[in-house]
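Enquirer: Okay, sequence plus prediction incoming.
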Amino acid sequence: MSLRVVPGTPEAARPLLQASHALMQSLFPAEANHYLSLDALRAPGIHFFLAQSEPNAPVGCVALAHYPGYGEVKSMFVAETARGTGIGAALLDAVETRARDLGLPLLRLETGSKLHAAHRLYDRAGFRPCPPFGAYTDGPYNPFFEKHLA
C-alpha cells in the first residue's frame, strides 16, 4: 500500500471520525468519551493530519492540539481495513514532527481502556503511562500516556 501522511481537514476525514465516535460510543459510557467534534477540530491550535493511500483515499487521521507546554494527540483513528500496516505509527510520527517543529517538549494523550492495540502502538512509539492532565479526571475507562520530546 502506498501511503502518505499530509496536513488535512476534519471534513476530509468525516467518515473516519464518525466510525471512531461510533466505536467509542459502543465501548465506553458517554462520560468516558472525550473525542472532539468536527467544529472543535477546526479550532486554532489544532493541527490535523490524514493518512492517504492510493488513490488519495483517507485511511487514517490524527490531530495535535497545541497547549502551553505540551501537545495532545487527539482523534487518532485508522480504518479497520488498514490496521496493522504501519499507518498508526506514521500518523504518530507526523504529530511528533509537528510538535518538535512547534518547540513542544511533551506529547500527551488520553485513550480508552479497551483499546489494547492502541496501547501497544503508543508503547512502541515511546509513550509511558502518566496521571491525568488538563481537565481530565482519573477513572476506570481512560488511561493517560505521555512522551518527552526533549
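Expert: Sure, I can see it.

Enquirer: For the rest of this, base every contact and every neighbour count on C-alpha atoms.
Expert: Noted.

Enquirer: what ranges do the strands span in the protein?
Expert: Assigned by DSSP state E, the strands in the chain fall at 3-7, 46-53, 57-67, 70-78, 106-110, 128-129, 144-148.

Enquirer: Distance from the chain centre to the fourth one, please.
Expert: Its chain's C-alpha centre and that of strand 70-78 lie 2 Å apart, by C-alpha atoms, centre = their mean, to the nearest Å.

Enquirer: And for stretch 132-139?
Expert: In this view, stretch 132-139 has its centroid 17 Å away from the chain centroid, taken as C-alpha atoms, centre = their mean.

Enquirer: Check stretch 122-141 too.
Expert: Worked out by C-alpha atoms, centre = their mean, stretch 122-141 lies 13 Å from the chain centre.

Enquirer: again with stretch 140-147
Expert: In terms of C-alpha atoms, centre = their mean, the centre of stretch 140-147 is found 12 Å from the chain centre.

Enquirer: Identify all contacting residues around that stretch.
Expert: 28, 32, 106-114, 122, 126-132 (C-alpha atoms under 8 Å, 6 or more residues apart in numbering).

Enquirer: Quick one: end-to-end length of that stretch, please.
Expert: Start-to-end span of stretch 140-147 (C-alpha to C-alpha, to the nearest Å) is 22 Å.

Enquirer: okay, pairing it with this:
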Amino acid sequence: MTTAVTIRVETPLQDDVPALLSLADAVAARLYPDAPRRPITPESLAVPGTHLLVARVATEAVGLCAVIERGDGMVELKRLIVAAQARGRGVGSALARGAEAQARGLGARVIVLEVGIRNEEAQALYRRAGFTPRGPFPPCRALPVSPFLERAVPA
C-alpha cells in the first residue's frame, strides 16, 4: 500500500461496509467464542447521532469506526476495525485521530470506549492514542471482560 489513507464520515449504507463490520464480528467471535454477541449492521449505524468514519486507500475501504453521540459532552468510539491487508500501516491510528477530530467538531469534551480484555492489539492502539482507564458509561455496565477507557478531546 503506497497510497495515503483518507478518513471521512460516510454513510454505512454502502457496499463495502458490511464486510468490515463482519470482520469486527469475526474478531469478537475468535476472542470470545462463548460470549453472546450482537452483530452491528449498517442499518444500526444509520441513525441520528452516529457518525461512521471510513478509512480508504484510494477507493478501497480498509477500516472503519463509529463515533456515537452520548450527550453531556461525551462521544463513544465503537467498532474500530482495520482489514488484515492494511494492518501495521497506521490505519488504526488514523481512525483514532479521525474520531478525535469528529468528536471535536461535535463539541465533545471526552471520548469513551469499551474494549475487550483479550483484544491486546486494540488496547495497545488506544494506549498509544492516549486513552486511560475509567468506569462504565451509560448505557454500559461493568463486565470483567470489558475495560472502559477515555480520552479528553483537546480544544
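Expert: Perfect, I can see it now. Everything numeric in this text was worked out from a predicted model, so none of it was measured.

Enquirer: What TM-score do the two superposed chains give?
Expert: Overlay of the two chains. TM-score (TM-score structural alignment, normalised by the length of the first structure): 0.91; 148 aligned residues with a C-alpha RMSD of 1.5 Å.

Enquirer: could you pull out the helices for the first structure?
Expert: Remark: helices assigned in the first structure by DSSP state H are 14-27, 38-41, 87-101, 116-124.

Enquirer: Format these as a markdown table; extra columns: mean neighbour count and distance to residue 148 of the first structure.
Expert: Putting these into a markdown table (neighbours: other C-alpha atoms under 10 Å; distance: least, C-alpha to C-alpha, whole Å) gives the following:
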| stretch | mean neighbour count | distance to residue 148 of the first structure |
| --- | --- | --- |
| helix 14-27 | 16 | 27 |
| helix 38-41 | 14 | 24 |
| helix 87-101 | 19 | 10 |
| helix 116-124 | 15 | 13 |
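
Enquirer: Distance check, residue 153 of the second structure against residue 17 of the second structure.
Expert: Residue 153 of the second structure sits 27 Å away from residue 17 of the second structure, going by C-alpha to C-alpha.

Enquirer: one step back: which stretch among the strands of the first structure comes nearest residue 23 of the first structure?
Expert: Relative to residue 23 of the first structure, the nearest member of the strands of the first structure by C-alpha to C-alpha is strand 70-78, separated by 10.2 Å.

Enquirer: Show residues contacting that closest one.
Expert: 16-17, 20, 35-36, 59-66, 87-88, 91, 95, 99, 104-110.

Enquirer: can you pull the contacts of the aligned partner of residue 54 of the second structure in the first structure?
Expert: In the first structure, residue 54 of the second structure lines up with residue 50, judged by TM-score structural alignment. Taking C-alpha under 8 Å, 6+ apart, we find residue 50 of the first structure in contact with 5-9, 13, 58-62, 91.

Enquirer: Equivalent analysis for residue 5 of the first structure, please.
Expert: 49-52, 90-91, 94.

Enquirer: rerun that using 10 Å as the cut-off
Expert: 49-53, 58-62, 87, 90-94 (C-alpha atoms under 10 Å, 6 or more residues apart in numbering).

Enquirer: Give the aligned equivalent of it in the second structure.
Expert: That one, residue 5 of the first structure, aligns with residue 7 by TM-score structural alignment.

Enquirer: what residue of the first structure takes the place of residue 148 of the second structure?
Expert: When the first structure is aligned by TM-score structural alignment, the residue opposite residue 148 of the second structure is residue 144.

Enquirer: can you check residue 21 of the second structure too?
Expert: Per TM-score structural alignment, residue 21 of the second structure is aligned with residue 17.

Enquirer: who are the neighbours in contact with its match?
Expert: 10-11, 23, 35-38, 60-62, 75-79.

Enquirer: Pick out the residue closest to the middle of the first structure.
Expert: Taking C-alpha atoms, centre = their mean, the centroid of the first structure lies closest to residue 76, which sits 2.8 Å from it.

Enquirer: which position in the second structure aligns with that residue?
Expert: Under TM-score structural alignment, residue 76 of the first structure pairs with residue 80 in the second structure.
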